[in-house]
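*Asks:* pasted the sequence and its predicted model underneath.
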Amino acid sequence: MEALPDQNELKMRYELEKVYNQDQKLSSLEKIVKVEFFVNIIVGLLILAIMIFVVFWRLDLLNLLGKQVVPVPDLSKMPTTERVVVAVEKEQTPVFISEQSVDIDKAFQADSGSIRLTSSGNLKREVFGFLPYWVMTRLDEINLKLLTTVSYFGLEVDKDGEIIKYDSNGKMLSPWFYFQSGPIFDNFIKKAHSEKIKVQVTLKCFNQSNIISLVTSQSARKKFIDNAIFLVNSRGLDGVNIDFEYIGEPSKEVRDGFSSLVIELNTELKRQNPNASLTIDTFVDAASNTRIHDPEILSKNSDVLVIMGYDFHTPESSLAGPVAPMEGYGNSIVGLLGSYLDKVPAEK
């Protein structure tokens, strides 16, 4: 008969089994940790791959890498005298409308029979339009009945407030030529006035340094005002439209200087001709961001603010999008007008 194990032996067996079981648990735990570690690595790599794919997809690099660059057309061989955009796929500086040529005759080749813009009775709202100098040879084909005010666009001013009339070679610039050319513009003004349409002249400045120098100099502002009023009086116009487009956030001095220019011009213009009108072109986000245009001050010292509700996306934008979105995702005309109307009366 086999002897039963004594108490000490049983205790030793129990301890050995306990240690063995603990080793088994630790071994299983190590395996689980290793599996989780490798799973985390795989998941991380998958997430990274998805993020890279999304970035490439959003930037359209996948398509771009597979495309062949299209050569830019020779613009010198394009028939024309003025401007239009040329759409090409290329890896070069974006092509803007102000840098290209256009055959102005083609702009008037649309079948007028397909155009349904009509009106009956008097217009109930202000309808402001621009008359570009490059259409001056086709004035007879422009329908004025849908406008209340039209502004000749436009005469550029320099840093001293003088009208830029000639190029660097001494050749007269087209905007100035058509403005003072006599019967062409005179007949247009008479026709517009006969239909009770106001005619203004747009004085514009798109050069950053010229804008800074002009608005921060009291003498330059005075020269600008003198020239503006002379232009109005010499052609029997109804007022002035100001189009100063300073890109980015200006300094307080520049912003205040532009406001001073408008205040001083409005005061002198109305002093000499109480019926004359002053309109200011402003960026649509001027009430939401710090721009050269201070809507609250400008609205109190002008007759009308013309909102430039475009250029939300340009050829230089990182993502494609609409040029002038009324509504939708991101910034829109309707959305920004909410801030605008908080500072400017709707009638302006």
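*Replies:* Happy to help now that I have it. Keep in mind the model is a prediction, meaning the values are calculated, not measured. Numbering: from 1, shown residues only.
*Asks:* hey, let's count contacts and neighbours off CA atoms from now on
*Replies:* Fine.
*Asks:* how about Ile292, secondary structure?
*Replies:* coil (DSSP: H, G, I helix; E, B strand; the rest coil).
*Asks:* for Arg221, same thing?
*Replies:* helix.
*Asks:* touching, it and Glu162? I think so.
*Replies:* No. Applying C-alpha atoms under 8 Å, one finds Arg221 not in contact with Glu162, separated by 9.7 Å.
*Asks:* which of those two has more residues huddled nearby?
*Replies:* Taking other C-alpha atoms under 10 Å, Arg221 and Glu162 do not tie; Arg221 has more neighbours (25 against 19).
*Asks:* quick one, what contacts the residue most central in space within the chain?
*Replies:* Centroid-nearest residue in the chain: Asp311, 2.6 Å away (criterion: C-alpha atoms, centre = their mean). The neighbourhood of Asp311, defined by C-alpha atoms under 8 Å, 6 or more residues apart in numbering, consists of Val323, Ala324.
*Asks:* A strand includes Ile211, no?
*Replies:* No. Assessed with three-state DSSP, Ile211 is helix; it does not lie in a strand.
*Asks:* now do whatever helix or strand Leu298 lives in: everything it contacts.
*Replies:* Assigned by DSSP states H and E, Leu298 belongs to helix 295-300. With C-alpha under 8 Å, 6+ apart as the test, helix 295-300 has contacts from 259, 262-263, 280, 282, 286-287, 305, 340, 343-345, 348.
*Asks:* apply 6 Å and report the result again.
*Replies:* With contacts defined as C-alpha atoms under 6 Å, 6 or more residues apart in numbering, helix 295-300 is touched by Lys343, Val344.
*Asks:* before we go on, here's another structure to hold up against the first:
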Amino acid sequence: MKFKVIILLLLCFSTVCLKAQNRSLTDQLESIVDRESNIKFIEDSIIRSKLQQRNVDSIRLLIKIDSLREIEGRSAQEAEVAIDTAAFIKRQEAVKQSPFAQESESEVTFDKKQGIGHQSVYKKNHDLKANTAVFGWHPYWMGSAYKSYNYSLMSHIAYFSYELNPITGGYHSIHDWKTTALIDSVQAHGKKALLTVTNFGERNNQKFLNSLPAQKHFIKTAISLLKARNADGLNIDFENIGASDQGAMTNFIIDLATTMRMQRPDYQLTIALPAFDFHNVYNVSALQPHVDLFIIMGYEFHGSNSTVAGPVAPLSSGNIWWEYNLERAVDQYLASGIAAGKLLLSIPYYGAEWETEDLLFPSKTKHFKGYWTYRKIMNKYGRQTCCYDQISDSKYYVFRDQNNTYRQIWFEDSTSLAKKYQWINNKNIGGVGIWALGFDNGYTELWELLAEHFAEQEARTASGIWNKFMRNFRRYAFYSLRVLKNPKTLITNPRPLMGIIGGMFGVSMVGFFFLYRFGYRLKRYKMLAFKGITIILLLIAGLFVLFGLKFLGYQETKYLMLGVLISTILFLIYSYRSVAEKDLP
């Protein structure tokens, strides 16, 4: 009996304690509600957002963890900004992912999947303006799109990417880095060939940046890969680094830069920066002496998990768009102390499409349809993309599809990019970046726009023609030196060789006609030597005609036609003289 009484008393005491604890928790929650007006606001914000399900989960987790520590004490507007910035960070990671499930395929396979072609190519040679950089990423899934690049309009091209294993410092994949002819093409034109290193997600960055053995192994591996291709440096693209890892990130970059330059003093180190350093990760004053270029990733202001359809890269916001924009991004990094000459603003060669609630903007989104490259937008919608937003300086197209669903597409074209390029020049920063090269494959207008804004505008004077001749001479001289160092270059990048052979075609024909007309005057041993050289040149020219035509670009075709023209003129001259002599009595 006494035992039952004791049990009963314990139960009553436990019940009283639980009620007291619940009352205490209730009081705390009511206090939070009072300070925040109503904590239900956060739940309503999530419901209003209508994000894709995978992003909804991440945002809810963020709120669950931070609601008492960070969101408490904020205004409703500040809480909403916290949610928007978290989604922004996630978008910047997502847009760098390959659109294909099978990522270990060859360039030829990716060419077929992407429809890469080389029929429409802008090959006019230019000189970039002094102290101007044009930086472009070539994603591995763009296959051989690099065969259509105008290298004279680039300063740096970064192969994307070395996919970092954050635990070991090795790589999950480097794709075609060891074999792609892109690297040879970049250096044959005297430009900088870089390898981009990617590590996405806060946890992955935390693992790597807090593991000195992994960093040591990475640095050793990366330098060996640069040496294997005689490349010029690295581009570090670590996205979503936690605030607590600022010191570790700074030490890693300094260690990497120092070790690289011990191996080769002219190695370049560049960093891809988020549009906004929300976590204050980049210690600019410490990093600047070791980093050659800082490239702002100026896109994803609206994207896959946006609650509102809008410009991917707004130059300004007005009273319509989110307060963050390209102008603010550049100004904040300049204010942080980055030298203007080292700062580049990267812009998108792609757009985003949503199903929306209406055709006006800003409109709430129903469903994200996908990211489309410039090429796909032009192929699908052609020139019917009619509309231009003066506030954000972005192009858009709104329509109703066959299912009576409203659609909005926001992207960049030559009109909107012209505004942004002009702003970059007026701002006097270091230049522009492009995500990503090859996205405009088959269209030349974006190359022409780069030439208009970032290249020297040469008049066709004697000095201009001479400068052009010397530029081409230096290009082929550089290529010849690379062939002497690494004969495999002839296989991986035969295009410049085709230009040389095209010119030799004319020279060989000159030799042939010289023998035809004046061979009888040469001594026997000189005759044999001259014949041998001429025959070799003719054989090379024949092989060129049979197998090299597919490598022809504008420049190579020009040299070939020049050689043929010279040969034809000489043939007519010598044939005329020969016939005239035979007709003499």
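*Replies:* Sure thing, it's come through. None of these values were measured; they are calculated from a predicted model.
*Asks:* what's the longest helix in structure 2?
*Replies:* Longest helix in structure 2 by number of residues (criterion: DSSP state H): helix 2-36.
*Asks:* so which bits of that one are buried?
*Replies:* Residues of helix 2-36 of structure 2 classed as buried under the neighbour-count rule (16 or more other C-alpha atoms under 10 Å) are Ile32, Glu36.
*Asks:* what do you get for stretch 120-127 of structure 2?
*Replies:* Val121, Tyr122, Lys123, Asn125, His126, Asp127.
*Asks:* pick the one among those closest to Ile540 of structure 2.
*Replies:* Lys123 (24.9 Å; C-alpha to C-alpha).
*Asks:* how about the helices in the stretch 1-150 of structure 1?
*Replies:* 7-58, 61-65 (DSSP state H, counting those that start in this stretch).
*Asks:* distance to Leu336 of structure 1 added to the ones you listed, as CSV?
*Replies:* Formatted as CSV, the helices of the stretch 1-150 of structure 1 follow (distance: least, C-alpha to C-alpha, whole Å):
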stretch, distance to Leu336 of structure 1
helix 7-58, 26
helix 61-65, 32
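*Asks:* could I get the ones you listed as JSON lines with mean neighbour count?
*Replies:* Output for the helices of the stretch 1-150 of structure 1, formatted as JSON lines (neighbours: other C-alpha atoms under 10 Å):
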{"stretch": "helix 7-58", "mean neighbour count": "12"}
{"stretch": "helix 61-65", "mean neighbour count": "12"}
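*Asks:* Pro274 of structure 1 is nearest to which of those helices?
*Replies:* Using C-alpha to C-alpha, the nearest of these to Pro274 of structure 1 is helix 7-58, at 55.4 Å.
*Asks:* and the closest one, what other elements does it pack with?
*Replies:* Judged by 3 or more C-alpha pairs under 6 Å, 6 or more residues apart in numbering; DSSP states H and E, helix 7-58 of structure 1 is in contact with no other helix or strand.
*Asks:* now do the contacts for the counterpart of Asn240 of structure 2 in structure 1.
*Replies:* Aligned counterpart of Asn240 of structure 2 in structure 1: Tyr246 (TM-score structural alignment). Contacts for Tyr246 of structure 1 (C-alpha under 6 Å, 6+ apart) come out as Gln208.
*Asks:* SS state for Tyr246 of structure 1?
*Replies:* Classification of Tyr246 of structure 1 using three-state DSSP returns coil.
*Asks:* ok, now how distant is it from Leu265 of structure 1?
*Replies:* Note on Tyr246 of structure 1: its distance to Leu265 of structure 1, by C-alpha to C-alpha, to the nearest Å, is 19 Å.
*Asks:* what span of structure 1 lines up against the longest strand seen in structure 2?
*Replies:* If you go by DSSP state E, structure 2 has its longest strand at strand 363-373. Using TM-score structural alignment, none of the residues of structure 1 align to strand 363-373 of structure 2.
*Asks:* how about the residue nearest to the centre of structure 1, what's its match in structure 2?
*Replies:* When structure 2 is aligned by TM-score structural alignment, Asp311 of structure 1 is paired with Glu300.
*Asks:* which residues in the stretch 201-348 of structure 1 form strands?
*Replies:* Assigned strands in the stretch 201-348 of structure 1, in chain order: 239-244, 277-283, 304-308 (criterion: DSSP state E, counting those that start in this stretch).
*Asks:* how much does the last one stray from structure 2?
*Replies:* The reference is to strand 304-308 of structure 1. Strand 304-308 of structure 1 differs from its equivalent in structure 2 by a mean of 0.8 Å after superposition (mean C-alpha distance after the TM-score superposition for structure 1).
*Asks:* the longest one now?
*Replies:* Superposing on structure 2 and averaging over aligned pairs (mean C-alpha distance after the TM-score superposition for structure 1), strand 277-283 of structure 1 comes out at 0.5 Å.
*Asks:* structure 2: matching residues for that strand?
*Replies:* The alignment of strand 277-283 of structure 1 onto structure 2 (TM-score structural alignment) covers residues 268-274.
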